[in-house]
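Student: sequence first, predicted model second:
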Amino acid sequence: MFRSANAINLDVKGRITIPTRYRQTLLDDCQGQLVCTIDIKQPCLLLYPLPEWEEIELKLSQLSSMNPHERRMQRLLLGYATEGDMDKNGRFLLSSPLRQHAGLDKQIMLVGQMNKFELWDADEWHKQVTEDKETEKLANFEASERLQDFSY
């Protein structure tokens, strides 16, 4: 279970360093094998441990290549998917097309999302959080039926 927002840096070679607190879990669960792809609805990347990604691939394989919407989803998620290994220093290389999609420069936010991480440009992350907070205020807590009984 990945949680928390972590400020990290992108080095000149396009690598990020996974925070120490997640490394052993990633080594235990997937031997440091990760898959990164784009988020098709947000300007960020999705970083999955390999077993979690394999579940996504299974779902994608069950979509119809004859349905234009489903085919686009397959094309984007699989087309950008890049597999790699976390090195002994906890670094993971992000390909140039992935970095370009998310507008990643130097300052990045690694955001735990239970079974995966989101990777955001730090400025874009802060804008998104502000927008999300404002949207919730404007919605006046008119949540979906599933959220009606959710408490925290």
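Tutor: Looks like it arrived, so ask away. Numbering: from 1, shown residues only.

Student: going forward, measure contacts between C-alpha atoms and count neighbours the same way
Tutor: Will do.

Student: so which residues of this protein form strands?
Tutor: For the chain, the strands defined by DSSP state E cover 5-9, 15-17, 33-38, 45-49, 82-85, 91-93, 107-112, 117-121.

Student: so how far is residue 82 from the residue positioned nearest the centre of the chain?
Tutor: Central residue of the chain (Cα atoms, centre = their mean): residue 46, 2.1 Å from the mean position. Separation of residue 46 from residue 82 (Cα to Cα, to the nearest Å): 11 Å.

Student: mutual contacts of the two, please.
Tutor: 36, 37 (Cα atoms under 8 Å, 6 or more residues apart in numbering).

Student: what about versus this one:
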Amino acid sequence: MFRGTHRHSLDSKGRMNVPARFRDWLNAHCDGQLVVTIDAQSQKGERCLVAYPLPTWEKVERRIAELPSNNPAARQFQRLFVGQSEELRLDAQARILLSPNLRKFAELDKELVLVGQIDKFEIWDAARWDACQETWLSGADGFACLGDLVL
């Protein structure tokens, strides 16, 4: 499972280290294989990437395959979400290589933040994450209401 917020750097080749806890889980449950794609639920100014362990991604893909192919919104979603996805494997140094296309979508600079989301994790540009987090916390009424539902 993926929990917590972890700061890492992107190297000049577009590689990033995966936190030890995430890496250990990925190696134990899916041989270090994951799929990274764009966040289909990104709001304006909140672009990030989402990394799914391969078995979780396969479940998501099955649900997407069931969408009606004659629905324009479903086709657009499929084109963007699945079309931008990339299957990756942790290298020997526990890094993944993020393609220029994915880095461009999320506007990733050198400093990154990885945010655990239980069954997946997000990859954010650190400056964008800090700004979004501050905005969310300053308008935390919705946050508190949702917390009441869960906690």
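Tutor: Yes, it's here. None of the values given here were measured: they were computed from a predicted structure.

Student: you'd agree the residue nearest to the centre of the first structure is up against residue 37?
Tutor: Yes. Applying Cα atoms under 8 Å, one finds residue 46 of the first structure in contact with residue 37, separated by 5.4 Å.

Student: about what we covered before: may I see the strands of the first structure organised as JSON lines, with distance to residue 130 of the first structure added?
Tutor: Converted to JSON lines, those look like this (distance: least, Cα to Cα, whole Å):
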{"stretch": "strand 5-9", "distance to residue 130 of the first structure": "14"}
{"stretch": "strand 15-17", "distance to residue 130 of the first structure": "25"}
{"stretch": "strand 33-38", "distance to residue 130 of the first structure": "22"}
{"stretch": "strand 45-49", "distance to residue 130 of the first structure": "19"}
{"stretch": "strand 82-85", "distance to residue 130 of the first structure": "30"}
{"stretch": "strand 91-93", "distance to residue 130 of the first structure": "29"}
{"stretch": "strand 107-112", "distance to residue 130 of the first structure": "15"}
{"stretch": "strand 117-121", "distance to residue 130 of the first structure": "14"}
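
Student: alignment lookup: the residue nearest to the centre of the first structure to the second structure.
Tutor: Alignment note (TM-score structural alignment): residue 46 of the first structure maps to residue 50 of the second structure.

Student: give me the nearest residue to its match, chain neighbours excluded.
Tutor: Distances taken as Cα to Cα, 6 or more residues apart in numbering place residue 122 nearest to residue 50 of the second structure, at 4.4 Å, with adjacent residues excluded.

Student: now which residue in the first structure aligns to the one you found?
Tutor: So, by TM-score structural alignment, residue 122 of the second structure is matched to residue 118.

Student: and residue 76 of the second structure, what does it touch?
Tutor: Counted by Cα under 8 Å, 6+ apart, residue 76 of the second structure has zero contacts.

Student: what's the answer for residue 114 of the first structure, then?
Tutor: Counted by Cα under 8 Å, 6+ apart, residue 114 of the first structure has contacts 1, 2, 3.

Student: ok, now residue 82 of the first structure?
Tutor: 35, 36, 37, 95.

Student: how close does it get to residue 143 of the first structure?
Tutor: Per Cα to Cα, residue 82 of the first structure is found 36 Å from residue 143 of the first structure.

Student: the residue mapped onto residue 129 of the first structure from the second structure: neighbour count?
Tutor: Correspondence of residue 129 of the first structure to the second structure, assessed by TM-score structural alignment: residue 133. When neighbours are counted by other Cα atoms under 10 Å, residue 133 of the second structure registers 12.

Student: what's the spacing between residue 133 of the second structure and residue 142 of the second structure?
Tutor: 13 Å.
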